[in-house]
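All I have is the shape, not the residue letters:
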């Protein structure tokens, strides 16, 4: 009976830690991709993200630190899983006990994070959307890439780099820019800024002219997606994925804790 318990526990501990290794890699890869290949992390757009906060934390800090958090937790999980695999395969009871304690601490931390995540996630969308709209209607003043006006230039860079326009999708000449200082000032007579137009680049921005896009917002000449949807398709998907990965990890860790202690009991006579 003891031998059977040991065998089953060992198989489960090794199997779950292999899954744990996969989860670690699943966190590291998007972290690396976010550091190297996400337009919304562009230095040209960060000044705008830093103006938008959620529960006292600005989006610029989140966007800058999220990839590092992914990589850190991914590496930590790889280390912990390796610790468990060595302890189980080599029958090292002391290592298994240390491993189980670390997993317990990690599980408690993840449960707290999950509760916090699911409580706040439902409020995240509307809060960020309202913040973006507020920045556009109160601080968007010019259709230039002049970085002395950080909010306006950040919006224009975001329109170009993220291939979007406004906060909400632009579907007609009536849009988010109507109530902005730009429309009542330098953009009088315009419908959307040049950054929204297809084909404009940083190099051609100053001389770019396409009245069909900027003056009449003709369909097909500009990016129809709202920047809020583009942002949330990036950050929202990532946050949701992280939440579900964390939930799966907690369930796996509970299983690991139970069978690790069963395995330790079966190794009572092992040399450590």
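Everything's here; your move. Everything numeric here is computed off the predicted structure, so don't read it as measured data. Numbering: from 1, shown residues only.

Could you use CA atoms for every contact and neighbour count after this?
Will do.

All the helices of the stretch 101-250 of the chain, in order from the start?
In the stretch 101-250 of the chain, the segments counted as helices under DSSP state H, counting those that start in this stretch are 150-161, 181-184, 211-214, 227-266.

Counting neighbours, which bits of the third one end up buried?
Residues of helix 211-214 classed as buried by neighbour count (16 or more other Cα atoms under 10 Å): 211, 213-214.

do the longest one as well
Residues 227-232, 235-236, 239, 242-243, 246-247, 249-250, 252-253, 256-257, 259-264, 266 are the ones in helix 227-266 that count as buried (16+ other Cα under 10 Å).

The structure to be compared is supplied as follows:
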């Protein structure tokens, strides 16, 4: 069976699948790298921050689990994309119908997962600004301080202040101090003394020293050059936006490419079926076509 018998649609599907599965392999590697980067970034993946973010909910899901789940989905989809690209590439190169059928089925399942993850990601990225800001404000109300504070909220916020280089939910200024405006537990905590902001908001504070350090020029006098100027909502939103832009671009490109690959694979499967049906000469029942050569059967007369 030669390429001449395979048909234009089959040849197109074969060439397209070989090229597109090389591209799939590259995209799959890209998604794996992106998911690993999101999970390993200290500003997002620190367990103390995740535990604190889990106290906020969205439609039955909490913010911490959404972040972990989305990064995990990206990695899983990337791995499956890499494996499926190998299946589709071999199926296209060697015209293996079985591999191509598996390829189409798995690709459809991956496409469904990707669409679900894409919708969830877009809903979280584009449609939850007000919700996310409200969650940050609500979570900060439970903040209880630095020295001796071991609760989930305080540990999470102190870690976020340092790792994301921020302070409060909104930027701290002479006109607004979230620790006062949101009536946080810390503001009524006697261990606060005269501090206007916690020490973890000071630029000199680190994960190692924030529980024991003090700097009245920063925490009481509020000298601007000494404390962290950004609000944590803006810092988190900026960090998440950087990852989201890459994830959304990759997802859209991958979804469109997968739809085209499914169409090409179906065209190739149809061409393989047609090629097999055409191997028996319908004009002469005594002749069996093998490739491009006609082989006379015993009861036929030689030409």
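Alright, I've got the coordinates. In this text, all values refer to a predicted model and were calculated from it rather than measured experimentally.

Overlay the chains and give the TM-score.
Between these two chains, after superposing, the TM-score reads 0.88 (TM-score structural alignment, normalised by the length of structure 1); 269 aligned residues with a Cα RMSD of 2.4 Å.

before we move on, the earlier item: as TSV, the helices of the stretch 101-250 of structure 1 with distance to residue 199 of structure 1 would be great.
Output for these, formatted as TSV (distance: least, Cα to Cα, whole Å):
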stretch	distance to residue 199 of structure 1
helix 150-161	9
helix 181-184	22
helix 211-214	11
helix 227-266	17
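
quick one: which of these is nearest residue 30 of structure 1?
Across the helices of the stretch 101-250 of structure 1, residue 30 of structure 1 has its closest neighbour in helix 227-266 (8.3 Å, Cα to Cα).

Alignment lookup: residue 262 of structure 2 to structure 1.
Using TM-score structural alignment, the partner of residue 262 of structure 2 in structure 1 is residue 257.

In contact with that match: list those residues for me.
Residue 257 of structure 1 makes contacts with 100, 103-104, as judged by Cα atoms under 8 Å, 6 or more residues apart in numbering.

Apply 10 Å and report the result again.
13, 96-97, 99-104, 107, 263 (Cα atoms under 10 Å, 6 or more residues apart in numbering).

Not counting sequence-adjacent ones, nearest residue to the residue nearest the centre of structure 2?
Geometric centre of structure 2, nearest residue: residue 74, 3.7 Å, by Cα atoms, centre = their mean. Closest residue to residue 74 of structure 2 apart from its sequence neighbours, by Cα to Cα, 6 or more residues apart in numbering: residue 35 at 5.4 Å.

So that neighbour sits against residue 78, correct?
Yes. In this structure residue 35 of structure 2 lies within contact range of residue 78 using Cα atoms under 10 Å: 8.6 Å.

neighbour-wise, which of the two wins?
Shown here are residue 35 of structure 2 and residue 78; by other Cα atoms under 10 Å, residue 78 has more neighbours (25 against 22).

So that one versus residue 6 of structure 2, what's the distance?
The gap separating residue 78 of structure 2 from residue 6 of structure 2 is 32 Å, by Cα to Cα, to the nearest Å.

and if you look at residue 102 of structure 2?
Distance from residue 102 of structure 2 to residue 6 of structure 2, by Cα to Cα: 21 Å.

Give the residue from those two that has the larger number of neighbours.
residue 6 (21 against 15).

Could you double-check that that one lies in contact with residue 277?
No. Judged on Cα under 10 Å, residue 6 of structure 2 makes no contact with residue 277 at a distance of 11.3 Å.

Overlap of the contact sets of these two?
Here residue 6 of structure 2 and residue 277 share the contacting residues residue 271, scored by Cα under 10 Å, 6+ apart.

That's all I had, so thanks and see you.
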